[in-house]
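> Have a look at this prediction, sequence included:
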Amino acid sequence: MERTSEIISRAEEIISRSGDARRQALLAHAFTDPVARHRLDDLLSEVKAALAESPDGPALLAVVADIVSERRRLYIHDSAERERADSAVTSALKRLRGLGSSAEMSRRAPAELREACGFTRVMISSARGSRWMPDTMRPSDHADPDAAEFARFAKNDNEIPLAHLLPETQMVRHRLPVLVSETSPHAYKPLVQVTKTTSYVAAPIVAKRRVIGFFHADRIGQRGEVSQSDRDSIALFAAGFAVMFEHAVLNELLAQQRARWTAGLRAIIDALDGPAVATPAGTPLDARGDVVVPPHDDPAPGKHGRTLTERERQVVRLMASGATNHAIAGELVLSVETVKSHVKNIMRKLHATSRAGAVATYLQSVPKEVGAT
């Protein structure tokens, strides 16, 4: 009877603690602690063994029923949390996709992942070659006493070598998420010390078949530790984020390319639609009647004013070919305002009152053999 009372008392305590932890996990959007399930399994085995030897069958059977019931509640909680977390991750990724900008997606991703999965802190970092660089951490408002210290750590542009046994190295090699405990001999100790984490989950961000960064997350300050289910959640988020991030980067590159093409076409249209510049008398022409453009190393007219700069000579040669300011800007990759400034300086140095006069003065100063054909 004494043995039975002892088992019943311990069972009540373990079941009660499991229930408290389950309710805390519900509030934190967390999965239940695997340790609690292991304790219940061990307790169930002990009660079954005692049941075979003890005459107090009804009392022990009631304990078995309580244990099985609590195990079932843990299972129901984790199943519901899995469904909730998957849905929250999907919603978070949709919000990030709406941002468009890859830089803004990267900045907002840690906070979205933290809120979706109930983590205390989430960090995003980049990986280049054989090094990885912690970048941005998004902590919850109430659970990060070391935020300032980590901020200093990140601002120092720390580049952590991807040593042979680091979990991050394994992620680069195998592209799989990891769960790391404080006791792991392979965790990067300086980062563990500055974040004060006891365990964390991490997943690689894979784009174009290579790892470009990582997500790290923990539950510091919460009652439970991160779990294998947390590892699955962060892996799901990282996979979706990588696809959207790569798509955003490609869209930005295409937009930049389109802008360059548009500027070039606009310059050509402006040149075709703009007023023709009369060719000054005496301007050297080739057999087809086109203006002969002096070679790149032609001398500048020192006798008519201060020496033209190399850029000014490039501008005046294009002026001589009849190009408008927009066309010159497109050819030399300058702004139209910069071209206007160069034209003004050329006219001042050549003592000319018009573009045509500046071109005529410039061409007259070029050695005669330049135009001889």
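Perfect, I can see it now. Numbers count the residues shown, from 1 in each chain.
> CA atoms for contacts and neighbours, from now on please.
Noted.
> how near is the residue lying closest to residue 243 once chain neighbours are set aside to residue 249?
Leaving aside its chain neighbours, residue 243 sits nearest to residue 207 (7.1 Å; criterion: CA to CA, 6 or more residues apart in numbering). According to CA to CA, to the nearest Å, residue 207 stands 11 Å off from residue 249.
> again, but for residue 8
Distance of residue 8 to residue 249, computed by CA to CA: 61 Å.
> which of those two has more neighbours?
Set residue 8 next to residue 249 and count neighbours by other CA atoms under 10 Å: residue 8 wins out with 18 against 15.
> who does whichever strand or helix holds residue 136 touch, helix- and strand-wise?
Here residue 136 sits within strand 131-139, counting by DSSP states H and E. Using 3 or more CA pairs under 8 Å, 6 or more residues apart in numbering; DSSP states H and E, the elements in contact with strand 131-139 are helix 102-117, strand 121-128, helix 147-155, strand 160-161.
> Alongside the first one, take a look at this:
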Amino acid sequence: MTADGRMSKLLTRVRKALELAGTPAAGVGDPESAEVALAVAAGELGERLAAGTTDPGQAGALLAKVYALRHELSELREGEQAQRRAALDASLVRLGAAIDSDELLDCACEAVVEGCGFGRVMLSRVDGSLWRPWKSYAAGDREADRPFREWITAIPEIRLDNMLLETEMVRKRQPALVTDPAHDPRVYRPLLRASALTSYVAAPLLPTGRVIGFLHADHVDAPVTAFDRDLLWAFALGFGRLFERAVLLTRLREQREQVRVAMRTVEAVLDELASAEIELTRHAAVAELRPARTRPRSSAALEGLLTAREHEVLALMATGATNNRIADELVITSGTVKSHVKRILRKLGAENRAEAISQYFRLTMAGPS
């Protein structure tokens, strides 16, 4: 029998025991409410025994049954929680195989459902003061989720004002538990209408200490608990570390490729210099008859031809940096970088970036002619 089946049977026995003890059992539908009701029943039975208002034998046997049910409920809950923690750890291990941040984001929702035992999850982004619900995943085919999926597909932009629960999560960097969303003023009403949430948990994603998104999760037919909140929070923290690592690995790969491009450029320039020297030696007489080219022949001439900013841009181009990378380095816009590159090519008489970089290396490495 599954853990859910055992819990369902145990809750049925709890309700029967509560009825025998005279304690209301109508609201017992989950382990937490059952635990509270059993504690109340134990207290009332103890008071009756102390006051002598009930049959001691019957009340004593019923009290022992209540304590036995509480113990059994506690053991079953602890076992279920241990299984969910193990599933969470396994889910994070699987996600750890991804080295790309986009791949991680694609798998996040499914990993929360399968690894944390939730029925549905939503992943959101935070861009400045805007909260953008992004994608969702649900266990099984839930037709009732269609309005919710359509709402997310519309990519709503929600301003994070002071009244929202999500604003509170950004400010406190802590998870949240919502047990009665219909009467909680912090809950965003369009989200509540689209999702038909009866209770849910949420956690911020903060890989570098800054909130970049949220996870919202709920169950299909059961209310969420404080353990659900803590479990989602553990996943969010682990996912944040994996995401940060993936971003750093992506940047490292980009920088490695830039170095490779620069090294290939240097190698090509060195080959060109060597070939040019051999050619000059073999055909010196012919070279003297050729008209002089208009390109600069030394680094000093290069500096005289280009402005200081254009020289900086050309030096960064020689490292293999893209326009965006040059813009970040020099704290200018990419459009300004494009304008500098065009002027550099025109002044050097180069047809493309590669030829300009080749000239840069040849002139700066060769020294004055």
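Received, thanks. Because the structure is a prediction, the values reported are computed rather than measured.
> what would the helices and strands packed on strand 131-139 of structure 1 look like in JSON lines with distance to residue 52 of structure 1 and mean neighbour count?
JSON lines is the format used below for those (distance: least, CA to CA, whole Å; neighbours: other CA atoms under 10 Å):
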{"stretch": "helix 102-117", "distance to residue 52 of structure 1": "44", "mean neighbour count": "20"}
{"stretch": "strand 121-128", "distance to residue 52 of structure 1": "48", "mean neighbour count": "21"}
{"stretch": "helix 147-155", "distance to residue 52 of structure 1": "55", "mean neighbour count": "15"}
{"stretch": "strand 160-161", "distance to residue 52 of structure 1": "58", "mean neighbour count": "16"}
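> Using TSV, please lay out those together with distance to residue 68 of structure 1.
As requested, those are arranged in TSV below (distance: least, CA to CA, whole Å):
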stretch	distance to residue 68 of structure 1
helix 102-117	28
strand 121-128	34
helix 147-155	42
strand 160-161	47
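> For residue 291 of structure 1, which of the ones you listed is the nearest?
helix 102-117 (47.8 Å; CA to CA).
> Pull the distance from the closest one to the chain's centre.
Taking CA atoms, centre = their mean, to the nearest Å, one finds the center of helix 102-117 of structure 1 at 9 Å from the center of the full chain.
> in structure 2, what residues pair with the strand holding residue 136 of structure 1?
Under TM-score structural alignment, strand 131-139 of structure 1 corresponds to residues 130-138 of structure 2.
> quick one: what's aligned to residue 248 of structure 2 in structure 1?
Aligned partner of residue 248 of structure 2 by TM-score structural alignment: residue 250.
> residue in structure 1 matching residue 171 of structure 2?
Alignment note (TM-score structural alignment): residue 171 of structure 2 maps to residue 173 of structure 1.
> Give me the neighbour count for that match.
11.
> do the same with residue 138 of structure 2
Applying other CA under 10 Å, we find 21 residues neighbouring residue 138 of structure 2.
> Spit out the contact partners of it.
The contact partners of residue 138 of structure 2, by CA atoms under 8 Å, 6 or more residues apart in numbering, come to 110, 113, 119, 120, 121.
> Verify the stated contact: the first one with residue 137.
It refers to residue 110 of structure 2. Yes - using CA atoms under 8 Å, residue 110 of structure 2 makes contact with residue 137 at a distance of 6.0 Å.
> check contacts around the residue sitting nearest the centre point of structure 1.
In structure 1, the residue lying closest to the centroid (CA atoms, centre = their mean) is residue 106, at 3.5 Å. Taking CA under 8 Å, 6+ apart as the criterion, residue 106 of structure 1 is in contact with 124, 245.
> for structure 2, longest helix please?
The helix that spans the most residues within structure 2, counting by DSSP state H, is helix 226-282.
> one step back: tell me how far the match of residue 171 of structure 2 lies from residue 165 of structure 1.
From residue 173 of structure 1 to residue 165 of structure 1 the distance is 11 Å (CA to CA).
> and if you look at residue 74 of structure 1?
Taken as CA to CA, the span from residue 74 of structure 1 to residue 165 of structure 1 is 35 Å.
> Compare the two (neighbour count), which wins?
Set side by side, residue 74 of structure 1 and residue 165 show more neighbours around residue 74, with 23 against 12, by other CA under 10 Å.
> so that one touches residue 22, yeah?
Yes - counting by CA under 8 Å, residue 74 of structure 1 sits close enough to residue 22 to count as a contact (6.9 Å).
> Now list whatever residues contact both of these two.
With CA under 8 Å, 6+ apart as the test, residue 74 of structure 1 and residue 22 both reach residue 32.
> quick one: the nearest residue to residue 140 of structure 1 once chain neighbours are set aside from residue 267 of structure 1, how far?
The shortest distance from residue 140 of structure 1 to any non-neighbouring residue, by CA to CA, 6+ apart, is to residue 120 (5.5 Å). Here residue 120 of structure 1 is placed at a distance of 54 Å from residue 267 of structure 1 (CA to CA).
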